[in-house]
Each structure stands twice: as structure tokens, then as C-alpha cells.
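A.B. asks: fold the following and give me the result.
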Amino acid sequence: MATNQNLETDNTSEPLIVQQKDDELLEIHSDGMWMVCLSTFVSVFGAFEFGSCVGYSAPTQFGIMDDIGLSLAEYSVFGSILNIGAMIGAISSGRIADFFGRKGAMRLASTICIIGWLAVYFATGAILLDLGRFIMGYGIGILSYVVPVFISEIAPKNLRGALATANQLLIVIGISVAFTVGAFVNWRILALTGIVPCIILLVGLCFIPESPRWLAKVGHQREFEAALRALRGQNANISQEEAEIQDYIESLQQFPKVTIIDLFHKKYIRSVIVGVGLMVFQQFGGINGIVFYASQIFVSAGFPPNVGNILYALLQVVVTAVGATLIDRAGRRPLLMVSASGLLAGSLLIAMSFYFKTFQYFPKSVPILALAGVLLYIGSFSVGMGAVPWVVMSEIFPINVKGTAGSLVTLVNWLGSWVTSYTFNLLVTWSSYGTFFFYAAICAMALIFIFKVVPETKGRTLEDIQASMNS
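C.D. replies: Purely as a prediction, here's the structure:
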């Protein structure tokens, strides 16, 4: 542990952050803080790529259908096959990240996405087009797991939430950029722009360290110490943090290799319930139905879709950025509670707008309720349920099960995304207002789940969180 004398005599590099907890003193010098920020900046281009892939299909629908001659059903396959690829990528993401390292997994995923984009660019028929979209899905299935895990493993505990939330911020920015650029260029050019974040990520990874915790896990002692020092500053005292990580890794070596079945053992079941539960409520609360069909909702309710979509895109980016500034101040649980409450209220407003439209009540209020409901829903999702489940997922699992457990949680997320997207039109056909009352009921259950089950992880080391979760 650093002494006061150490701090007084080291005038060349004053600690940028000194965090006291009981006897623990954590130093992060300015050069270390710069490297943490650079590493986060580079890695979140994986999240930007995620958003680019997800946002690609909406502005390109009519261009692709006209140029290649796809039917609506064939284009629906093209749009949805991304989720299938992502589910397969999610299954393998943890193993890949554990075997190749966090940086190696991001390199592999970026390369896969580039191949997918090129396949789409050169496609002259449905087969190559769908294959490219599937390959892209596989790549972002890996990225959706490894980016938040990498950030959580390199970040100091008092900044971990804010830095990890940058992952969700770049996803929504990627979606917004794809929508905006897609309005001005054809679908082949837009496919080429999707390669840009992959190239930036591949180049940037050459200049940042690997996750110290992964290096310690695989026994690369010298590289572990060098990476931790780069992330905390060359003159920082890293002895205590280094010892904590090493002790934790050594204790984990006593456990056998973990399979999916082992995750349901008493030792890990609480973490699995929290991680999987948050993803279930994140997706089955209706987010993808609202995101993918926002224009349809506005039209059905009688509100101009272009105005609604612009307001929606701006709100999503701004509120996600606000959430990033609050997560390490307010904490994970409060943001999740506020978010789930807003999702509940937004779903009810949308449901009421369709109810009034169906039964011809208060017709002038229908567009206002629809707009208010969608914007409240999107704003609430962006401030909490969009980003925080990924942050919590990256914090609650011990490193010996993080690969397997992360794959399971990510798979559940993508499966929920596909189910919600696939069933939305069927539900709306059954009952427009009933669909959103159904989503409201799920959001109400999410509120109870967060209050009863989800722990607060703000300001705690990963080792502390995992010990308390899995004891």
C-alpha cells in the first residue's frame, strides 16, 4: 500500500484520483487515466459497429428490394437473419474471449464483420446478401459480449459504470448514423461505411493494453503487471490492486472448468438469475418492437412519422449520454428503477392512444399520447435498461465462469430481441392496445425484479461484487 511519504516525494506524477476505502488506497495517475480513456474509446468502436449493423436494414429496405428484386418476405429474412447470426456469435463469444483474449476477440469479430459487409456490398442476389448479413450478426454477437467485459476489467471501480455505459451510447450513435447516412447514399455505399468502425477498432487495438485480469488468468505475469501499470500510471502504486487480482485468480484456479449446467449450481445461480433476468426484461418489455416499428406506430396513431423519428433519435442519444454521467453517482439500481418505471408509464400511454383510437374516444389526444408514450419509453430505456444490464452482466460473474455465463446472458438477449421483433406484428394484429398493455405488465414485473433481486454494484471492486454474489 502506498504511504503518505510516497505521495509527498513523488512530485513528477501526482495521483489524478485517490480513492479511500477502509485501508485501501488506489492511485490512478494522469498517464494511467489517459490510457483507460483511450482503451475505452478504441473498444467502443465495437459498439458503434454493433449499432451500424442493427441500423443498416431500415434505410436500405426499398433500395435493396428494387435493385436485387427481393420480395417483402425475402427482405424480412435479410433483416431478421442478423439476430440468428448474433445468437450463434453469442454462444461462442465467451469461449472466444477466454481463448484469444479480449483484444483478440475484438480483432476476430471486426474481421468477421468486414467480411460480412463486403459480401453485402458485392451481392447480386438474396443468397450472398443473406450470408453477409448472417456473418455480420455473428461478429456483433461476439462484440456485444466482449466490449463491456473488456471495459469493466480495465476501468477503476469509481468510473467503471460510466465507462461501460459508453458501450450503449455508441450503439445508439451507430444506429443514428446509419439512419442519417442511409438517407443520402445508396445501400452499397452504406455497406462500405460499416467497415470504417472495424478498421478504426483494428488499428486502435495495436495501441492499448490487454485486460490485466485476463492476462493474470492465463498466467502471463509479466504482461499482467505491464498492462495494469499502463492503466494506472507508471508511477502509481499498483501493489495492492495487483495482489487482490492475483489472490482472486489463484482462488479461482481451484475450481474445475465450468459448463452451462454448472452455472445453475448454488454457487453461481444468483448471478445467473440477475444477468439473465435483466436481459429478459430488457428485451421482452417491447424495446425492439418499438424501435423497429416506431414509424408504423406514429402512422397508426396519426402522427407524422418523420417528425417522430427525428425526435426519437435525438432523445435516445442525449438521454443515453446523461445516463452515462449518472451511473456512478446514482448507482445501478436507482437508474434501473427509474428506467423500468418510465417504461411502464410509456407503454401505458401508447396502449391508451391505441385504445382511444380503436373505440373512437378523444381522437385529438391519440397522436399526442402516442408521441409522448414513445418518447417517454425510449428516453426511459436509454437512461437505464439499455445500458445498465450490460454493465451489471460484466460485473457479477467470476472470471472463471465469465466466458460461459456471458455467452448464456448474451444469447438470451439476442434470442429475446428476435422473439420480440418477430412477434410484434402478430401481437399488434391481434390487438394494438392489448400489445402495449402486455408490455406494460412485463415492465411492472421488471420493476419488482429489480427491487427484490438486483444488487447495487456501484463503487465496489469486481472481486468484492463476485464474492458477495457467489458466496
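
A.B. asks: when you work out contacts or count neighbours from here on, use the C-alpha atoms and nothing else.
C.D. replies: OK.

A.B. asks: pretty sure residue 209 sits in a strand.
C.D. replies: No - according to DSSP: H, G, I helix; E, B strand; the rest coil, residue 209 belongs to no strand; its state is coil.

A.B. asks: against residue 161, how distant is it?
C.D. replies: Here the criterion is Cα to Cα, to the nearest Å. By it, residue 209 lies 20 Å from residue 161.

A.B. asks: neighbour count: those two, which is higher?
C.D. replies: Counting neighbours by other Cα atoms under 10 Å for residue 209 and for residue 161 shows that residue 161 has the greater number, 32 against 21.

A.B. asks: which strand or helix spans the more buried one?
C.D. replies: helix 160-182 (DSSP states H and E).

A.B. asks: for residue 291, see how far away residue 75 is.
C.D. replies: Distance from residue 75 to residue 291, counting by Cα to Cα: 18 Å.

A.B. asks: when these two are compared, which one has more neighbours?
C.D. replies: Neighbour count, other Cα under 10 Å: between residue 75 and residue 291, residue 75 has more, with 20 against 16.

A.B. asks: list the contacts for the more buried one?
C.D. replies: Contacts for residue 75 (Cα atoms under 8 Å, 6 or more residues apart in numbering) come out as 61, 65.

A.B. asks: after the stretch of helix or strand it belongs to comes which helix or strand?
C.D. replies: Per DSSP H and E: residue 75 is located in helix 72-122. Downstream of helix 72-122, the first helix or strand assigned by DSSP H and E is helix 126-154.

A.B. asks: rewinding a little: ok and the helix holding residue 75 relative to helix 126-154, angle-wise?
C.D. replies: Angle, helix 72-122 to helix 126-154, by axes from the mean of the first three to the mean of the last three Cα atoms, to 10 degrees: 70 degrees.

A.B. asks: one more, so I can put them side by side:
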Amino acid sequence: MAIEEWKELENGDHGDLQNPLMPTQEEQQENGSLQMLYLSTFAAVCGSFQFGSCVGYSAPAQAAIREDLNLSLSEYSMFGSILTIGAMFGAVTSGRIADYIGRKGAMRMSAYFCIIGWIAIYLSEESLSLDIGRVLTGYGIGVFSYVVPIFIAEIAPKNLRGRLTTLNQLLIVTGSSVAFLLGTIVTWRTLALSGLIPCTTLLVVLFFVPESPRWLAKVGQEKEFLSALQRLRGKNADISAEAAQIQNYIETMQSLPKTKLVDLFQSRYIRPLIIGVGLMVFQQFGGINGIGFFASETFASAGPSAGKIGTIAYACIQVPITVGGVILMDKSGRRPLIMVSAAGTSLGCFLTGASFFLKNHGLLLEFVPVLVVVGVLIFIAFFSIGMGAVPWVIMSEIFPINVKGITGSIVVLVNWLGAWVVSFTFNFFMSWSSSGTFFIYSLISLMTILFVVKLVPETKGKTLEEIQASIDSQRDI
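C.D. replies: Predicted coordinates for the structure are as follows:
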């Protein structure tokens, strides 16, 4: 590859956008075949699809489950919300599990939990077995939410890492949309059985893909490490430089004392931990789960004409916009993408808040339904393009491998805790002040921009080891 072409690649020029996930001809010649990389990524994002399926299951199944099992609204609300409780437990244990049994082992275990959970839901005749099944699937996706982006980040070359890691969010959105649409045409028990498909697919494909090379190097399996890296880069690729860089970094990390929870407050680790936790706080407290879970009610509260149109548009817009984020991830960089996304979510919340303000004061009532729909759609479009995916990408990139398990668990736990808090409090806030609720979310999105400007590094075009060196150098300034 010519020097000029390499510089273009480092600056984010990845060739023809008609095939945004495919390497250029020059990349293929340099790296060999990347088929195993794509197969490994496909296996991982089956877990992301499962994540989306679990989240999207409860809404279309609500009426039928309540009727068939004679459940009260409170009993079904418990069934729907207990997913996040299971996910929090999954988040707490995910890092240690992935460090102990490997990234593939953690994904296998998560799939087994989800399979058992779906079968329990399918066989349920009362609320207890429903809740048990929901907790088990919640635990599984709690682990998936950590290990999938970590695995993809550790297997991908630096020029493809952003786009491939963003597929995690794309498949979550796709899984949720598919569950929602499929739930309108099949029974709730059949919908539960459909949740077995991504799990079984993942289990089968994992037999044919290698473990994360960085994890193998970390646990001292040098022969397996080199073999896995060679398979991922292609049999004709020269992996010597990348292998040496990974091994040198691992040796440096392993020379450090064993990390305890209190050690995370050392200057070496506190900066990436603040970045990871901060991004998840801003992602969740910007209102995504409150707005997403109760979008239909929000549209309906603005006026009957907004309900159906808004709900259909909301369901249709997420997937194509998230695809746009996949294309832009390694083209524009992480920092610009998340700042543009946060600015857009702030605008969407402001417009929605303004519409409710007008409604409450009896002003321009004919424009209120349109303004609510436009505001929420702007919010979800800009969230899908950056705020949904970028925090997970950055989380998978910024932590040293010797603390990645414990720090990753903390970050994922914060994310799930935030999801529960926002979804639980949304209706209370709306009862207090519908316009004030969205104005608060708008302000939090603006604060996200300031946080990114001050603390978040650009990770595009850098290896995971180069990112650590960059964070360390900023700490020393």
C-alpha cells in the first residue's frame, strides 16, 4: 500500500461507501482475507440481536399474556421491568466472567441463560415462572451488553473497529424492531420461541471462530494467541508487528500488581473510568429509555392525530439511521459524532418540551401534535446515529486489559441502573411537568457536549494499545 493511501486510511478514508463494512482492494492485499473477522463479528452480534429481542418482547405481548394468564397490570409491569434487575446482576458479574472463561465462554454462558429463560416464559402458566424466565433472559443480556462490544473491539483491526463495534447497537435496534413487528402476527408463546433463534445461531457459529487474541495473550496462551490473530487477519497477512505490540502491552500490564476495586481510584485508571461512567450516565439520563418505552403515550398525550403516525415513524426510523452511524463511525471519528448526536437529541427534546409548553398554555394548539412528533423523531434519529452506539464503542476501547473486567462491569452496571431509573421516573416527571421533563433532558444532552470536549479522547484510527498510551500522556500533562 502506498504511503499516501495509508495516510488517507488513518484519516478515516475507507474507500467506497457503497460497501462501508468491506475493506478496499489494497486493504485485502495487505491484510489477507478478513472472512473470519466478519464471521466472528456475526457470532457476537447475534448476542446483540438477542438483547434487542428481549427488550422488544414485552410491548407486543402485553395484552395477550394478561388475557391468557389473567395477570393484573401490576403483575405484568413487574414482568416487564424485572428484565433490568436481571441485567444489573449480569452487568456486575460480566467482567469477571469474561476474564475468567474468556469472551467466547461468556457469550456461550449468556446464550444458555437466555435459552432457559425463553423456555420458562414459553411454558409459563402463572406470573412466577414468567418472572423467573424474564430475570434469566435479563441476566443473559446483561452479560451480552458487556462482552459483545469488548470481543469485537479486541478482534478488529483499528481501521474497522469503530464500524464493527457499532454493529452491536444496530443489531440491538434491529432485534427490538423485529420482536415488535413479529409480535403483531404471532402468539406470545411463539414469539418467546423465536428468541431461541439468535441464541442457537450464536452457539453454533462460536464453534468455528477463534477466541479474542488479546484475552489469549493475557492468560499466557501464546500459541493460541498467534493462531487466533492469524486466522482473524488472514493466512497471508503479516501479523508480526501487531502481535509484538499486543504482547509488549500485555507484559507491561501484567508486571503491575493485581488490581483491586480501590486501585481504580489511582490516576492511571480514574480518567478512563470517569469517561466510561460519564458517557453511560449522559446516554441514559438524556431520557432514551423513558422516551422510548413510553413513546406511544407521549404521542397520544399531544393529540390523537399524533399517536399512530408517530409510533409507526418511530419504529421505522431507528434502523436506517443507525446504519448511517455505522458508516460514519470510522469516517468522522468518535468525538465529532457523539457531539453532533448530543446536539440533535438536545434539539429534539427542546422542541418536544416546547410543544407541551404551548399545549399547557393553550397556544398554537394546531401545531402541537406535529411538533411533538417532529421533536421525538429528531431525538431518536440523532440518538441512533451517535449516542446509542458511541459510548459502547469507547467503553470497549479505553480500559487497560488488566482492569477491563472490573471497570467494564462498573460501566455496564451504571448503564442498566440508569435505564431503570429513567424508565421508572419518566411517568412521575411527566405528571409533574411534561414540558419540564423534556427541557431537563435537553439540558443534559447539552452537558454531554461539554463532557466530551473536556475529557473524551479521539480513538479513531488507533490500536487499543495506542489509545492507552494517549490517555496516559494526557494524564501526565
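
A.B. asks: TM-score of the superposed pair?
C.D. replies: Once superposed, the chains reach a TM-score of 0.94 (TM-score structural alignment, normalised by the length of the first structure), with 450 aligned residues with a Cα RMSD of 1.4 Å.

A.B. asks: quick one on the thing from earlier: for the helix holding residue 161 of the first structure, name the packing helices and strands.
C.D. replies: If you count contacts as 3 or more Cα pairs under 8 Å, 6 or more residues apart in numbering; DSSP states H and E, helix 160-182 of the first structure packs onto helix 45-68, helix 126-154, helix 187-193, helix 305-330, helix 388-396.

A.B. asks: mind checking how far the shortest one is from the chain centre?
C.D. replies: Translated: helix 187-193 of the first structure. Remark: helix 187-193 of the first structure is offset 24 Å from the chain centroid, using Cα atoms, centre = their mean, to the nearest Å.

A.B. asks: average offset between it and the second structure?
C.D. replies: For helix 187-193 of the first structure, the mean deviation from the second structure after alignment is 0.6 Å (mean Cα distance after the TM-score superposition for the first structure).

A.B. asks: whichever helix or strand comes after that helix to helix 45-68, inter-axis angle?
C.D. replies: Later in the chain than helix 187-193 of the first structure, the nearest helix or strand by DSSP H and E is helix 196-204. Interaxial angle, helix 196-204 of the first structure versus helix 45-68 (the same axes, to 10 degrees): 150 degrees.

A.B. asks: which helix or strand contains the residue nearest to residue 301 of the first structure when sequence neighbours are not counted?
C.D. replies: In this structure, residue 301 of the first structure finds its nearest non-sequential neighbour in residue 367, 5.3 Å apart by Cα to Cα, 6 or more residues apart in numbering. Using DSSP H and E, residue 367 of the first structure sits in helix 365-380.

A.B. asks: for that helix, give me the average deviation versus the second structure.
C.D. replies: Comparison of helix 365-380 of the first structure with the second structure after fitting gives an average deviation of 0.5 Å (mean Cα distance after the TM-score superposition for the first structure).

A.B. asks: show me which parts of that helix are buried, residue by residue.
C.D. replies: Judged by neighbour count (16 or more other Cα atoms under 10 Å), helix 365-380 of the first structure contains these buried residues: 366-380.

A.B. asks: same check on stretch 65-76 of the first structure?
C.D. replies: 70, 75.

A.B. asks: now the terminal residues of it, how far apart.
C.D. replies: Start-to-end, stretch 65-76 of the first structure (Cα to Cα) is 11 Å.

A.B. asks: burial measure for residue 257 of the second structure, as a count.
C.D. replies: With other Cα under 10 Å as criterion, residue 257 of the second structure counts 9.

A.B. asks: any idea how far residue 266 of the first structure lies from residue 305 of the first structure?
C.D. replies: Using Cα to Cα, we find residue 266 of the first structure at a distance of 49 Å from residue 305 of the first structure.

A.B. asks: what about residue 168 of the first structure, distance to residue 180 of the first structure?
C.D. replies: Distance of residue 168 of the first structure to residue 180 of the first structure, given as Cα to Cα: 18 Å.

A.B. asks: then residue 342 of the first structure?
C.D. replies: For residue 342 of the first structure, the distance to residue 180 of the first structure equals 27 Å [Cα to Cα].

A.B. asks: state the distance from the residue nearest to residue 301 of the first structure to residue 438 of the first structure.
C.D. replies: For residue 367 of the first structure, the distance to residue 438 of the first structure - Cα to Cα - is 21 Å.

A.B. asks: do residue 201 of the first structure as well
C.D. replies: Taking Cα to Cα, one finds residue 201 of the first structure at 40 Å from residue 438 of the first structure.

A.B. asks: what does residue 365 of the first structure give?
C.D. replies: The spacing between residue 365 of the first structure and residue 438 of the first structure, counted by Cα to Cα, is 22 Å.
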